[in-house]
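Undergrad: sequence and predicted structure below; questions after.
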Amino acid sequence: MSVRTISVVMNGVTGRMGYRQHLVRSVLAINEQGGVTLSDGGRVVLRPILVGRSEAKLADLAARHDIADYTTDLDAALEQADVYFDAQVTQARVKSVLKAIEAGKHVYAEKPTAETVQEAVALAEAAKAKGIKNGVVQDKLFLPGLLKLKRLIDGGFFGRILSVRGEFGYWVFEGDWQSAQRPSWNYRAADGGGIILDMFPHWHYVLENLFGQVESVYAKAVTHIPTRVDEQGRTYEATADDAAYGIFELSGGIIAQINSSWAVRVNRDELVEFQVDGTHGSAVAGLRNCRVQSRATTPKPVWNPDLPVTARFRDDWQEVPDNADFDNGFKTQWELFVRHVVEDAPFPYDFASGARGVRLAELGLRSSAEGRRIAVEEL
């Protein structure tokens, strides 16, 4: 069968996510396996063209991974490209993506696609007008734990779903006595930081694809840690939210509650967990694992604060088997997007979907500022 090569401009790969998940674990991993397999048995390999602001950093990455092409000139890179990928900081994304769309390149981008819903919609409209394929990263849909959860939903395990409760987060060190695990711009509003803008687009596509349309949001954004220390050892004011507490009403009467925090210490099995309760059963899904309790095996606790609890409630849950080999979620979505570009395979995770995620973030911030529930209208 034939092997085809397409060129991919990768802008922002000197950052942690762009490098680790998109370059190493997706694009280079795809090439190591021989490319993306198409429906006719042919294969597509990817020629990465690294783009960024620091030529020295790009040269180091290129040498480390034997990549021939790198440049600080986006215009020159686009002239050689079939696809443009953007993993820059959110603030820089819109200008570069619009340039790629104008050049007629298919575009794949990290989320959020923009800082405002107006900009996100403009990207979706520009891509549609130009007739180019477009997609936004929605990696959590491809986590093993959520794939198992989707399998339970499709199999009717829950009966009527009543509620979803999500817990996400971990303690991000302030940067003084231990270095922070996240870059300092995440905590400055002027630089596009904030956990709502970062995480609500994630929660939107998880809720939308697994449970139903989001019809309203009530959120409280908080900056728990008011000062932090940046990469140069300088103390700065944290002006963006580092925690958010949200209630989302979904179609079908489902209520979702999701807490997101970079100021919480983990007392759960995984960094993110979703509990889904239904009339016929419940499940708790994390990054990799998923546990269930059916209606028939639900115990009958009795509230009695005068006696010590002897039951081990977690022992009453059962692990959902893998029943499949789960690949890296970022790599899986890259393969789907390549097939979308090359053979027009379905890809529902487009810029319009990304704009709906940005809209939820924008409404969440507005809800917090105004202290009220806000309906989510159609774009």
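TA: Here it is on my side, so go on.

Undergrad: only C-alpha atoms for contact and neighbour calcs from this point on.
TA: Noted.

Undergrad: the helices in the stretch 51-200 of the chain, which residues?
TA: Here the stretch 51-200 of the chain has its helices, by DSSP state H, counting those that start in this stretch, at 55-64, 74-79, 90-102, 117-130, 144-154, 195-210.

Undergrad: closest one to Trp303 among these?
TA: When those are compared by CA to CA, helix 144-154 sits nearest Trp303, at 29.9 Å.

Undergrad: okay, the angle between the closest one and helix 195-210?
TA: Orientation of helix 144-154 against helix 195-210 (axes from the mean of the first three to the mean of the last three CA atoms, to 10 degrees) gives an angle of 40 degrees.

Undergrad: list the buried residues in helix 144-154.
TA: Within helix 144-154, the residues scored as buried using 16 or more other CA atoms under 10 Å are Pro144, Gly145, Leu146, Leu147, Lys148, Leu149, Lys150, Leu152, Ile153.

Undergrad: what is the most widely separated pair among those residues?
TA: Pro144 and Ile153 (14.3 Å).

Undergrad: and Leu287, what does it touch?
TA: For Leu287, the contacting residues are Leu143, Pro144, Gly145, Leu146, Glu270, Leu271, Val272, Glu273, by CA atoms under 8 Å, 6 or more residues apart in numbering.

Undergrad: next one for the comparison:
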Amino acid sequence: MTETKTIRIAMNGITGRMGYRQHLLRSILPIRDQGGITLADGSKVQVEPILVGRNEAKIRDLAQQHKVEHWTTDLDGIINDPTVDVVFDASMTSLRAATLKKAMAAGKHIYTEKPTAETLAEAVELARIAQEAGITAGVVHDKLYLPGLVKLRRLVDEGFFGRILSLRGEFGYWVFEGDHQPAQRPSWNYRKEDGGGMTTDMFCHWNYVLEGIIGTVKTVNANTVTHIPARWDEQGKEYKATADDAAYGIFELETPAGDPVLAQINSSWAVRVYRDELVEFQIDGTHGSAVAGLNKCVAQQRAHTPKPVWNPDLPVTESFRDQWQEVPANAELDNGFKLQWEEFLRDVSAGREHRFGLLSAARGVQLAELGLQSSAERRTLDIPEITL
């Protein structure tokens, strides 16, 4: 008979958009409903979520709606519950470091959204605590599991690009101010004092994307802006937007082979979308180029590259988009958040480190800090190596 082990997961901040949609609804509940995951030795691991939040009515309703037996508003109590194996955090950034410290002090494995802390010093401290505690710590690196970026990474691994020259990224969309139409992001995202800001939010993503696709980030030159100075909160009250809502970054990278690569990524909550997906990355190399979004990836080989000629006196008659070939998945790719949860749970079961741990998250916090400093000082900054 196949042995089944149950991992109890305290899920904090589960009433938020990300915590609910991606982690509960599209990851943990599907893992539970499929009967858990099967390990390499044939045994199974089932998950038992415990919903944690400050709003008792919301938590109770979610538990009833999704047939989750256990829920609580007592975060400290559930952290210290000896039957809990993993503490997951998707709450506000300003509260995260304290929650993770408590969980690791209680001997819990942790899985967390990012940024893991508001400062680099605190993020490095978390990584050091995890190392000393001997627990399995995982940080959500969801974009590396997206079908589009999985295909892009495969092209890199297969040498499709030749020598990689550059990467360009475009991310963002128009977030309504909240006066005439409700904003589709929480108001705290636009208040610096509450841990908000595009740079703080997204540079930690761009760090692991650049690391995971191309190589080490060596320098940063950023310009951060607050394009929309006033917004309206969930109660319809006007507030001053004190955090940046756009960040324009240039990064110098180094591939494992030692080749330099220049990357530029624009991130904005004040841009209207004229592209196929909400985020797109283009890599150009000596032998080919590719453009990847959340799901789709198209490529163009050197031999198939056309030779446009600049002539502003004549209209363009060729369709440049039609000259690219779609890259097939060649496999069924599940939801990225769910895939990483399954990988993390296998690591917890095996008692090993997760490949995306708190040190990786610290490098993301470092890039965000240096990005803000670069913008303030109007200069390019080197990125020193972090050691524990």
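TA: Nice, thanks for sending it over. Here the structure is a predicted model, which is why all the values come from computation and not from measurement.

Undergrad: can you give me the strands for the stretch 251-379 of the first structure?
TA: Secondary structure of the stretch 251-379 of the first structure (DSSP state E, counting those that start in this stretch): strands at 255-261, 272-278, 281-285, 290-294, 318-319, 374-375.

Undergrad: what's the most buried one of the ones you listed?
TA: strand 281-285 (a mean of 23; mean count of other CA atoms under 10 Å).

Undergrad: give the aligned range of that one in the second structure.
TA: Per TM-score structural alignment, the counterpart of strand 281-285 of the first structure in the second structure is residues 288-292.

Undergrad: then stretch 8-17 of the first structure?
TA: Aligned by TM-score structural alignment, stretch 8-17 of the first structure corresponds to residues 9-18 of the second structure.

Undergrad: how about stretch 314-330 of the first structure?
TA: Using TM-score structural alignment, stretch 314-330 of the first structure pairs with 321-337 in the second structure.

Undergrad: quick one: that stretch to chain centroid distance?
TA: Relative to its parent chain, stretch 321-337 of the second structure has a centroid offset of 20 Å by CA atoms, centre = their mean, to the nearest Å.

Undergrad: touching that stretch from outside, list them.
TA: 22-23, 26-27, 140, 142-147, 151, 296-300, 304-306.

Undergrad: equivalent analysis for stretch 85-105 of the second structure, please.
TA: 7-14, 16, 18-19, 76, 79-80, 108-118, 122-123, 126, 129-130, 133, 135, 194-195.

Undergrad: rewinding a little: buried among the contacts of stretch 321-337 of the second structure? Make that a ChimeraX selection.
TA: Buried members of the contacts of stretch 321-337 of the second structure, defined by 16+ other CA under 10 Å, are picked up in ChimeraX with:
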select :22,23,26,27,140,142,143,144,145,146,147,151,296,297,298,299,300
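
Undergrad: number of nearby residues for the residue opposite Ala90 of the second structure in the first structure once aligned?
TA: Taking TM-score structural alignment, the alignment pairs Ala90 of the second structure with Ala87 from the first structure. Using other CA atoms under 10 Å, Ala87 of the first structure has 24 neighbouring residues.

Undergrad: again, but for Ser179 of the first structure
TA: With other CA under 10 Å as criterion, Ser179 of the first structure counts 15.
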